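Peer 1: coordinates only, sequence not included:
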């Protein structure tokens, strides 16, 4: 078999690590820092093998002070380096948002374009593990709402590698979110569809461009991260059981949001369900639906959104799983949409 075309199935964690290693090999200005990213290889596996390969001058564990080490990364970026820094859980943003938003995101603007901030902040999102409100949020809309930085979330390993390469090479700060249920860590469990073929060598998945994960004609299902897989599962059931062909859009980039790809799909199908595991109010699902309304697209039935309710994420597994969006909720909403008329 020609090894250049051999299928290389990888987890998102492995794909992220491979992308980091590739860029560190190519550009000596790329460094990686954060809590437990060195010897441990990252709590979620995304920096595995980097310390052994590149040493402690380019891969280093930090003290437990997010404000300090994220602020340091901003300084590194301003000085011409390309740091990749990990905020272990997105929920921890409360102690370091000044460094993220008032420093990193605004650096180019406040300097009149004289000082850029080519920095990647990678962070885990998502619940389902009984880790309660301090470790289980998504907060897509919180970061996507703030000008000056780009925000991405891959749903599979192929996109994870390509988005990471694009993020490191970008002149702007990029928040790289990864969902814990898709990482490929055995102790977490992993959605099988996130483990995909990852080409050897360099390639970029463009930031700001959504993907069509499944083509269809009857209804559009829009997701991001883990909810893409909810949409795909619902689409398979609709095709198998109802004879309905759903198109699935993978948002991939939260900011800037690719409205054009979403709108093109909805114009074709005339129906839409948006599935978002962030909080309901002022969220990304509402933004997508508002964009469809503003475009004046005639719909055959009212748009629907599935999101996490506006409550802190419960600690109890039974309560937590009751409020998390899933494939069954998505399927039910799609069937309701197919059966209704505006």
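Peer 2: Nice, I can see it. Everything numeric here is computed off the predicted structure, so don't read it as measured data.

Peer 1: C-alpha only now, for contacts and for neighbours.
Peer 2: OK.

Peer 1: And stretch 335-342, what's buried?
Peer 2: Buried residues in stretch 335-342, counting neighbours by 16 or more other CA atoms under 10 Å, are found at 337-338.

Peer 1: again, but for stretch 125-137
Peer 2: Within stretch 125-137, the residues that qualify as buried are 125-132, 135-137, counting by 16+ other CA under 10 Å.

Peer 1: Quick one: the helices in this structure, in order.
Peer 2: 12-26, 50-54, 66-78, 97, 107-110, 140-144, 157-169, 226-237, 259-269, 284-294, 317-323, 327-339 (DSSP state H).

Peer 1: Can you lay out those as JSON lines showing distance to residue 207?
Peer 2: JSON lines is the format used below for the helices of the chain (distance: least, CA to CA, whole Å):
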{"stretch": "helix 12-26", "distance to residue 207": "15"}
{"stretch": "helix 50-54", "distance to residue 207": "25"}
{"stretch": "helix 66-78", "distance to residue 207": "19"}
{"stretch": "helix 97", "distance to residue 207": "23"}
{"stretch": "helix 107-110", "distance to residue 207": "19"}
{"stretch": "helix 140-144", "distance to residue 207": "13"}
{"stretch": "helix 157-169", "distance to residue 207": "7"}
{"stretch": "helix 226-237", "distance to residue 207": "17"}
{"stretch": "helix 259-269", "distance to residue 207": "13"}
{"stretch": "helix 284-294", "distance to residue 207": "17"}
{"stretch": "helix 317-323", "distance to residue 207": "30"}
{"stretch": "helix 327-339", "distance to residue 207": "26"}
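
Peer 1: Report the two of the buried residues of stretch 125-137 separated the most.
Peer 2: Using CA to CA, the buried residues of stretch 125-137 span at most 13.5 Å, a distance reached by 125 and 130.

Peer 1: distance between stretch 97-110 and the chain's centre?
Peer 2: In terms of CA atoms, centre = their mean, to the nearest Å, the centre of stretch 97-110 is found 21 Å from the chain centre.

Peer 1: Need the distance between the two termini of that stretch.
Peer 2: Start and end residues of stretch 97-110 are separated by 17 Å (CA to CA, to the nearest Å).

Peer 1: take the one below as the second:
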């Protein structure tokens, strides 16, 4: 075990993948010489050369379109969209080409592509650097969608995503990049120092896609969360003293439905937490799954704690986020229902 930030764990995963398989290529805006705006690709170009790790023009459509062609040809591209907010020009390529290639070719071609994107707020990035667009990808058949919450999972899930024969959207919560507990804070806390680092297994550590993790066992209520909100949910459970079971989904698609159902059938209550807006957020899908499979076990209505249904409000950023206080109130409310 080594102690790493999430940034270091991602860089380590890319290094291992590139070292193990010369078909793995890494490219995107500023990922080569500079090492990425968040330094996740630092040192890779120097180690593997400009044909394996290289910079691209500022064209997300071009980055993803090129990567799809490479993947169909037999390479394993892992590309970076500098911020998830920038992915919209590439969305048609992701949906119409990458997600459908296997089906359209009757299995003759696959698309072993990973698209990495920093997601969410918390770094004073305003509207164009802070969005959480995961629901736009979970709606698309043919894509897998991953959101890690710890350095160890960031490494293990990324290595599993690179090994997958189909396209994977890999969303990296920016608030967790430099310490797994940044997500606890309701007020701005920006620290670029190494603190509270997570233990990360050495070598080729894999976390299977489609497997959730129970971060806190409990009997009273199930909390479903992913990314930064896992840490917020854990903080809320500790603050309230409620015997909450906190499940880190890790992979939104494929979804680990059996773990969710087993937990809610045990507790009889469910709170869903995510940073994205409420309406048509991924929490709605989770609520539908719980309602379908756990209806006769529920002792209270399912609650969702989310971001607001507004354009991203930079001036009220830390009120917009679900924090331990908001999640704590939801836990108390559902226990009183």
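Peer 2: Arrived safely. Since the model is a prediction, treat every value here as computed from it, not as a measurement.

Peer 1: Between the helices of structure 1, which one is closest to residue 119 of structure 1.
Peer 2: Of all these, it is helix 66-78 that lies closest to residue 119 of structure 1, at 5.9 Å by CA to CA.

Peer 1: Where in structure 2 does the closest one align, residue-wise?
Peer 2: Using TM-score structural alignment, helix 66-78 of structure 1 lines up with residues 60-72 of structure 2.

Peer 1: Now that stretch on structure 1. Mean distance?
Peer 2: Compared with structure 1 after fitting, stretch 60-72 of structure 2 deviates on average by 0.7 Å (mean CA distance after the TM-score superposition for structure 1).

Peer 1: What segments of the stretch 51-200 of structure 1 are strands?
Peer 2: Counting by DSSP state E, counting those that start in this stretch, the stretch 51-200 of structure 1 has strands at residues 59-61, 82-89, 120-125, 150-152, 174-179, 196-197.

Peer 1: Dump those to JSON lines, plus distance to residue 291 of structure 1.
Peer 2: Formatted as JSON lines, these follow (distance: least, CA to CA, whole Å):
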{"stretch": "strand 59-61", "distance to residue 291 of structure 1": "42"}
{"stretch": "strand 82-89", "distance to residue 291 of structure 1": "30"}
{"stretch": "strand 120-125", "distance to residue 291 of structure 1": "25"}
{"stretch": "strand 150-152", "distance to residue 291 of structure 1": "18"}
{"stretch": "strand 174-179", "distance to residue 291 of structure 1": "23"}
{"stretch": "strand 196-197", "distance to residue 291 of structure 1": "31"}
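
Peer 1: To what extent is residue 159 of structure 2 buried, counted in neighbours?
Peer 2: Close neighbours of residue 159 of structure 2, defined as other CA atoms under 10 Å, add up to 22.

Peer 1: what sits against the counterpart of it in structure 1?
Peer 2: Residue correspondence to structure 1 (TM-score structural alignment): residue 159 of structure 2 is matched to residue 165. Neighbour list for residue 165 of structure 1: 19-20, 23, 202-205 [criterion: CA atoms under 8 Å, 6 or more residues apart in numbering].

Peer 1: same thing with residue 274 of structure 2?
Peer 2: Contact analysis of residue 274 of structure 2 by CA under 8 Å, 6+ apart lists 225-226, 229, 282-283, 305-307, 322.

Peer 1: which one of those is nearest residue 200 of structure 2?
Peer 2: Of all those, residue 200 of structure 2 sits closest to residue 226, with 18.7 Å by CA to CA.

Peer 1: Looking for the alignment partner of the closest one in structure 1.
Peer 2: Correspondence of residue 226 of structure 2 to structure 1, assessed by TM-score structural alignment: residue 224.

Peer 1: swap in residue 143 of structure 2?
Peer 2: Alignment note (TM-score structural alignment): residue 143 of structure 2 maps to residue 149 of structure 1.

Peer 1: Run a quick neighbour tally on that match.
Peer 2: By other CA under 10 Å, 24 other residues sit near residue 149 of structure 1.

Peer 1: right, and it touches residue 173 too?
Peer 2: Yes. Using CA atoms under 8 Å, residue 149 of structure 1 is in contact with residue 173, at 5.1 Å.

Peer 1: residues contacting the residue nearest the centre of structure 2?
Peer 2: Centroid-nearest residue in structure 2, with CA atoms, centre = their mean: residue 147, separated by 1.6 Å. Listed by CA under 8 Å, 6+ apart, the contact set of residue 147 of structure 2 reads 170-173, 226-227, 250-252.

Peer 1: Return the members of those residues classed as buried.
Peer 2: 170-173, 226-227, 250-252.

Peer 1: Now render the residues you listed as JSON lines, adding distance to residue 109 of structure 2.
Peer 2: JSON lines is the format used below for these (distance: CA to CA, whole Å):
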{"residue": "170", "distance to residue 109 of structure 2": "21"}
{"residue": "171", "distance to residue 109 of structure 2": "25"}
{"residue": "172", "distance to residue 109 of structure 2": "28"}
{"residue": "173", "distance to residue 109 of structure 2": "31"}
{"residue": "226", "distance to residue 109 of structure 2": "32"}
{"residue": "227", "distance to residue 109 of structure 2": "32"}
{"residue": "250", "distance to residue 109 of structure 2": "28"}
{"residue": "251", "distance to residue 109 of structure 2": "24"}
{"residue": "252", "distance to residue 109 of structure 2": "25"}
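
Peer 1: Which of those sits closest to residue 294 of structure 2?
Peer 2: The closest of these to residue 294 of structure 2 turns out to be residue 252 (CA to CA; 19.0 Å).
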